[in-house]
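Undergrad: Coordinates for the following, if possible.
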Amino acid sequence: MKTIAIMPIKLSNERLPGKNTMLLGDKPLLQHELVTLRKTGLADEIYVYCSDEAVCPYLPEGVKFLKRPAELDLPTSNFTQIFAAFSSAVEADIYVYVHATAPFITGETMAECIRAVQGGAYDSAFCAVKIQDFLWKDGEPLNFDAANVPRSQDLEPIYRETSGVYVFTKEVFARYRRRIGKKPFVKEVSFKEAVDINNPEDFRLAEAMVGLDL
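TA: As a prediction, this is how the structure comes out:
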């Protein structure tokens, strides 16, 4: 089954301008996940999908550039619009959708997600953080009885989706217009792997975590 990876990139970001090419540790932010993905050897091709050729000098060896329409850089653009345009240009059986903003996703996590879909047991895979906390909504307990408070470890876990890596078949997008199907593999990740860089505070946190074994 042909497996194609895409990393959508904007060079102009609203909350942290230029973040994708900012130096994190010893390399630009966007290179972290691309290098890790390439080392898995599980993607037949890896593309950076960007409207500006100025990104090309930042691409690691073996990563291809595909120019996207400039209108996909608008703040209103979403996954569905970006992926619909990409998949119309690059055909595959399985797609791996990665974000530059998740630099600490490990090769082991990526490989587990990709193999879960390639093996046919799941139609998609994504990363998540397990939450076992006392949650409230609209002034009421969401996941526990306030009159009979359980131990936190006995709460039913809730999983928060992270942006690290998504894997899905072409049928999932064709049928549901989304990146998670009806039979997903959920990969629980660590606090470090779940880091998602969107603003200056996130970037400072990532800088402090580079090289730390968490």
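
Undergrad: okay, CA-based contacts and neighbour counts for the rest of this
TA: Fine.

Undergrad: Residue 93 against residue 170, yeah?
TA: Yes: counting by CA atoms under 8 Å, residue 170 is a contact partner of residue 93 at 5.5 Å.

Undergrad: Those two: which has the busier surroundings?
TA: Taking neighbours as other CA atoms under 10 Å, residue 93 and residue 170 compare with residue 170 leading, 18 against 13.

Undergrad: Thought residue 97 was touching the more buried one, still the case?
TA: No: between residue 170 and residue 97 there is no contact under CA under 8 Å: 11.9 Å.

Undergrad: contacting residues around the residue positioned nearest the centre of the chain?
TA: Closest residue to the average C-alpha location of the chain: residue 164 at 2.9 Å, with CA atoms, centre = their mean. Counting by CA atoms under 8 Å, 6 or more residues apart in numbering, residue 164 makes contact with 98, 99, 101, 102, 103, 105, 126, 127, 193, 194, 196.

Undergrad: Next, the second sequence, to be compared with the first:
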Amino acid sequence: MKNYLVLIPARGGSQRLPGKNMRQLGDKPLLGHSITYALRNGLSDIVITSNDAAVLDFATQNDVQIVERPDVLAGSEEPVVTALQHAVNQLQKKYDAVILLQPTNPLRPEGLLKEAIAVFDREDCDSLMTVSRNEHKLGTISNHQFIPYNYEMGQRSQDLEPLFHENGLLYIFKTELLKQGKLLGAKNYPLIVDHPFAEIDIDTEADFIKAELYLKHFK
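TA: Next comes the predicted model:
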């Protein structure tokens, strides 16, 4: 059994939805859903990396380890990988793999994490990401003309070639991969998730309202 670390990055300074990581969703702040999810799945090595005082205080009050992220690693243009590298480098304990839970994906199917860990162990992956089937007819626009990309005009939606997108629910990757500045490796396993929660990724007020509705109706 691999030694897993759960990392939850929760920087301050969101421009589209200020203070979103501490905004109340149901009975707890957005951040609290990822913490609770990890604990419910038997994972106790949980670290929050943030430059937000309110986030760090909440984590501390809930007995979750924190790493204070330098502001230089918390800008809107800064990739999350640098914050994760910084957090791992601050820890005394060494881990085989990291589970990334993003606060902006607060709703996850109950058994998903255990399934993901089982697949990661069985397949000996470099990394694992969750994906969902795309059901849309996609195309490009050129010279004011719509050009179908993944279908032909008149084709039925159910006959589309299977295409998938990253849904952000969770990622798992070897710590050695993170040291190389990567989250996804050559041997990357796409775990398919077919659940309404995969539609929730909170960046805007409309996203938050949708999450409240899904939390209520898809227990």
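
Undergrad: Quick check: the residue nearest to the centre of structure 1 is in a helix.
TA: No: using DSSP: H, G, I helix; E, B strand; the rest coil, the assignment for residue 164 of structure 1 is strand, not a helix.

Undergrad: Name the nearest residue to residue 71 of structure 1, ignoring sequence neighbours.
TA: Nearest residue to residue 71 of structure 1, sequence neighbours excluded (CA to CA, 6 or more residues apart in numbering): residue 77, at 7.8 Å.

Undergrad: quick one: what's aligned to the residue nearest to the centre of structure 1 in structure 2?
TA: Matched by TM-score structural alignment, residue 164 of structure 1 corresponds to residue 169 in structure 2.

Undergrad: returning to what we had before: now the contacts of residue 164 of structure 1 in TSV, with neighbour count?
TA: Output for the contacts of residue 164 of structure 1, formatted as TSV (neighbours: other CA atoms under 10 Å):
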residue	neighbour count
98	23
99	21
101	24
102	24
103	27
105	25
126	26
127	26
193	21
194	22
196	20
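
Undergrad: of these, closest to residue 180 of structure 1?
TA: residue 126 (7.5 Å; CA to CA).

Undergrad: and the helix or strand encompassing residue 33 of structure 1, how far from structure 2 on average?
TA: Following DSSP states H and E, one finds residue 33 of structure 1 within helix 29-40. Compared with structure 2 after fitting, helix 29-40 of structure 1 has a mean deviation of 0.9 Å; criterion: mean CA distance after the TM-score superposition for structure 1.

Undergrad: who does that helix touch, helix- and strand-wise?
TA: helix 107-118 (3 or more CA pairs under 8 Å, 6 or more residues apart in numbering; DSSP states H and E).

Undergrad: after the helix it packs on, next one along is what?
TA: Next along from helix 107-118 of structure 1, by DSSP H and E: strand 124-131.

Undergrad: What span of structure 2 is that following strand aligned with?
TA: Going by TM-score structural alignment, strand 124-131 of structure 1 sits over residues 127-134 in structure 2.

Undergrad: In the matching stretch, which residues are buried?
TA: Neighbour-count burial for stretch 127-134 of structure 2 flags 127, 128, 129, 130, 131, 132 (criterion: 16 or more other CA atoms under 10 Å).

Undergrad: try stretch 23-34 of structure 2
TA: Using 16+ other CA under 10 Å as the test for burial, stretch 23-34 of structure 2 gives 25, 29, 30, 31, 32, 33, 34.

Undergrad: With stretch 63-82 of structure 2 instead?
TA: Within stretch 63-82 of structure 2, the residues scored as buried using 16+ other CA under 10 Å are 64, 65, 66, 67, 68, 69, 73, 74, 80, 81, 82.

Undergrad: do the same with stretch 6-23 of structure 1
TA: 6, 7, 8, 9, 10, 11, 13, 16, 19, 20, 21.

Undergrad: In helices only, show me those.
TA: Using DSSP state H, the subset of these located in helices is empty.

Undergrad: Kindly reformat the residues you listed as TSV containing distance to residue 150 of structure 1.
TA: Listed next are those as TSV, based on distance: CA to CA, whole Å:
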residue	distance to residue 150 of structure 1
6	43
7	42
8	43
9	44
10	45
11	48
13	43
16	41
19	42
20	43
21	46
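
Undergrad: Map residue 185 of structure 2 onto structure 1.
TA: Residue 185 of structure 2 maps onto residue 181 in structure 1, by TM-score structural alignment.

Undergrad: from what I can see its match touches residue 172, true?
TA: Yes: using CA under 8 Å, residue 181 of structure 1 makes contact with residue 172 at a distance of 5.5 Å.

Undergrad: Now for those two: what residues contact both?
TA: Here residue 181 of structure 1 and residue 172 share the contacting residues 123, 124, scored by CA under 8 Å, 6+ apart.
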